[in-house]
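**Q** fold the following, please.
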Amino acid sequence: MRKKMYYQEKERNDFIKKLEGAFDVLWKAKNELNEQGIPKITCEDIRDGNFQAYFEKYHKNEQSKSQITKNIIYGKYLELYGYNTEELSKLESSYKSYLNKEHSFYAINHSFYNYCETFWRQIAGLKEYADNPPKKKVFKLFDFMTIKGNDFTLDVPKELFTLYATNKKQLETMELVKEYVGVAKKLNLAAESIVEPLSSYLDVRKGGWGSVNNVGISEDLDRIDFDYNKILTIR
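**A** From the prediction side, this is the model:
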């Protein structure tokens, strides 16, 4: 049975927020179609993203109903009522970028194998993982999003953002680090004094301007920031 090491809540929330951007565009398109003379339309009606086609079908149908307008050139009919697809064109392009985008996830430990794929040339030991990753599964927007009327729900499996130990030694190492930090706290040692010997397991980053600094352990020794990319290479 696989043992969970860490759930990447922030990363999942960030991913969800990006997906929510698609509905924001869809909502704007619904409102724009309302402004362009099309009432009683819902986000569900236009979820396929063909906003301009919906606009054209509706207005050509409306034009044909009137004896006064049915023989007018379609473009002139739109001018007469002040309708146009300029904003809809922009919204359609934006929304379809969400529809067409593919989201690939490794079957297990996605962020780790993605890290290996990116940095195997710079960091020794990662090439073997980059060369032998688990299979990937490709998702698109509506694998996660459901739209009903003018409401939406998102179901992004936590599994995609969960890291699992691949052997017993990784879990044992994490427990040993916790014990080490626990002893250091009882001895009133400063966090800085124990970071160096634990640096092979902690998220320690020292950056310059604009970079994120992280010392791996909180000053009160209550929080340990493991570097799971390091932990997952332990055998």
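**Q** C-alpha from now on. contacts and neighbour counts both.
**A** Fine.
**Q** and the biggest helix by length in the chain, what does it pack against?
**A** Longest helix of the chain, by residue count under DSSP state H: helix 9-35. Secondary structure elements in contact with helix 9-35, counted by 3 or more CA pairs under 8 Å, 6 or more residues apart in numbering; DSSP states H and E, are helix 86-100.
**Q** neighbouring contacts of the helix it packs on?
**A** The set of residues external to helix 86-100 that reach it, using CA atoms under 8 Å, 6 or more residues apart in numbering, is 19, 22, 25-26, 28-29, 32-33, 49-52, 140-142.
**Q** of the residues you listed, closest to Asn13?
**A** Among the contacts of helix 86-100, Leu19 lies closest to Asn13 (CA to CA), at 9.9 Å.
**Q** correct me if wrong: that closest one contacts Leu141.
**A** Yes. Leu19 lies in contact with Leu141 (CA atoms under 8 Å); the separation is 7.2 Å.
**Q** and the residue nearest to Leu141 when sequence neighbours are not counted, how many residues sit next to it?
**A** Closest residue to Leu141 apart from its sequence neighbours, by CA to CA, 6 or more residues apart in numbering: Leu99 at 5.7 Å. Leu99 has 17 neighbouring residues, counting by other CA atoms under 10 Å.
**Q** this one next, for a side-by-side:
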Amino acid sequence: MPSLNTSVLTDAVVLVTGANGGIGTHFVHEALARGASKVYATARNPRTWGDDRIVPLTLDVTDPASVRAAVEAAQDTTVLINNAGASTPTPGILSHTDEEIRHNVETNFLGPLFLARAFAPVLSAKEESVLIDIHSALSWYAVAGIYSATKAALWSATNSLRLELAAGNVHVVGVHVGYVDTPMAAHSTEPKTAPADLVATVFDAVQAGEYEVLADETSVNLKAGLSAPVEAIYPQLKRVSA
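**A** Below is the predicted model of the structure:
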């Protein structure tokens, strides 16, 4: 485990993507509660927050020009949280249009990757900095089709980023969680993690110097099952081959 300063959020300058959403809003407020001096609350259509420490910033993670503008505006960033994401109303890959597939790939994978690449010189120039990528338990469980695929790709990219950025003292944290109680998961009747609990768990892990967050039992169980045969992970395959 790295020797990350346990006060890494004290006086930090945090940039949160997807800040208007349920999880993003909690990241904004909890960062300040833990000592951050400023939070860039980014969104395609940023809102007002009524707090001088919160700086609304326009950012579309799928738009290269928007990413460049955000980097120029937020050169003091010490903690980057890749939280913005997209999903599809139904599972599967073959059933989705080209546009739906590209939107998920650009939002869930290319967006966070390109943003991390753009901010890498900014973060590496600091004495201590953090990159947090929000994956999903579905990174390890392909039942969500294109959504699972993009989150699996982000998980792999996060592992690569962790290795490449270590020399610049950038601590990279990957977060896995199942359903979170936000509008994106409104369709599900499965147990859901409260956004505030997820964010607290993530920041606790950051301050403890951890590399990976398994935020719920679903994530713990899915990672533990990765070494099992494919048929054990997806029992429906046995029925198909029977």
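**Q** where does the TM-score land?
**A** For this chain pair, the superposition-based TM-score is 0.24 by TM-score structural alignment, normalised by the length of the first structure; 87 aligned residues with a CA RMSD of 5.0 Å.
**Q** about what we covered before: and the residue nearest to Leu141 of the first structure, how far is that from Asn13 of the first structure?
**A** For Leu99 of the first structure, the distance to Asn13 of the first structure (CA to CA, to the nearest Å) stands at 19 Å.
**Q** Leu214 of the second structure reaches Asn221, doesn't it?
**A** No. Leu214 of the second structure lies out of contact with Asn221 (CA under 8 Å); the separation is 9.4 Å.
**Q** name the residue in those two with the higher neighbour count.
**A** Leu214 (22 against 12).
**Q** ok, longest helix in the second structure?
**A** Longest helix in the second structure, counting by DSSP H: helix 146-165.
**Q** check which element follows it along the chain.
**A** strand 170-176 (DSSP states H and E).
**Q** which other helices and strands does that next one contact?
**A** Right, strand 170-176 of the second structure is packed against strand 129-134, helix 146-165, strand 212-214 by 3+ CA pairs under 8 Å, 6+ apart.
**Q** just name the most buried of these.
**A** Most buried of these by mean neighbour count (mean count of other CA atoms under 10 Å) is strand 129-134; its value is a mean of 24.
**Q** the strands in the second structure, which residues?
**A** Using DSSP state E, the strands of the second structure run over 13-16, 38-43, 54-58, 79-82, 129-134, 170-176, 212-214.
**Q** just name the most buried of these.
**A** strand 13-16 comes out most buried of the strands of the second structure by mean count of other CA under 10 Å, with a mean of 27.
**Q** and that one, what does it pack against?
**A** helix 22-33, strand 38-43, strand 79-82.
**Q** nearest to Phe203 of the second structure, of these?
**A** Here helix 22-33 is closest among these (CA to CA), at 8.1 Å.
**Q** for the closest one, buried residues please.
**A** Gly22, Ile23, Gly24, Thr25, His26, Phe27, Val28, Glu30, Ala31, Leu32 (16 or more other CA atoms under 10 Å).
**Q** looking at those, which two lie furthest apart in space?
**A** Checking those with CA to CA, the most distant pair is Gly22 and Leu32, at 16.3 Å.
**Q** tell me the spacing between Pro64 of the second structure and Ala43 of the second structure.
**A** Counting by CA to CA - Pro64 of the second structure and Ala43 of the second structure are separated by 14 Å.
**Q** with Pro112 of the second structure instead?
**A** 13 Å.
**Q** shared neighbours of these two, anything?
**A** Counting by CA under 8 Å, 6+ apart, nothing touches both Pro112 of the second structure and Ala43.
**Q** what about His59 of the first structure, how many residues nearby?
**A** 19.
**Q** where exactly do the helices run in the first structure?
**A** 9-35, 51-65, 74-81, 86-100, 110-119, 127-131, 141-144, 168-186, 191-195, 228-231.
**Q** now render these as CSV, adding distance to Arg205 of the first structure.
**A** Shown next, in CSV, are those (distance: least, CA to CA, whole Å):
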stretch, distance to Arg205 of the first structure
helix 9-35, 19
helix 51-65, 47
helix 74-81, 59
helix 86-100, 33
helix 110-119, 16
helix 127-131, 22
helix 141-144, 34
helix 168-186, 18
helix 191-195, 11
helix 228-231, 13
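**Q** nearest to Val215 of the first structure, out of those?
**A** Nearest of the helices of the first structure (CA to CA): helix 191-195, 7.2 Å.
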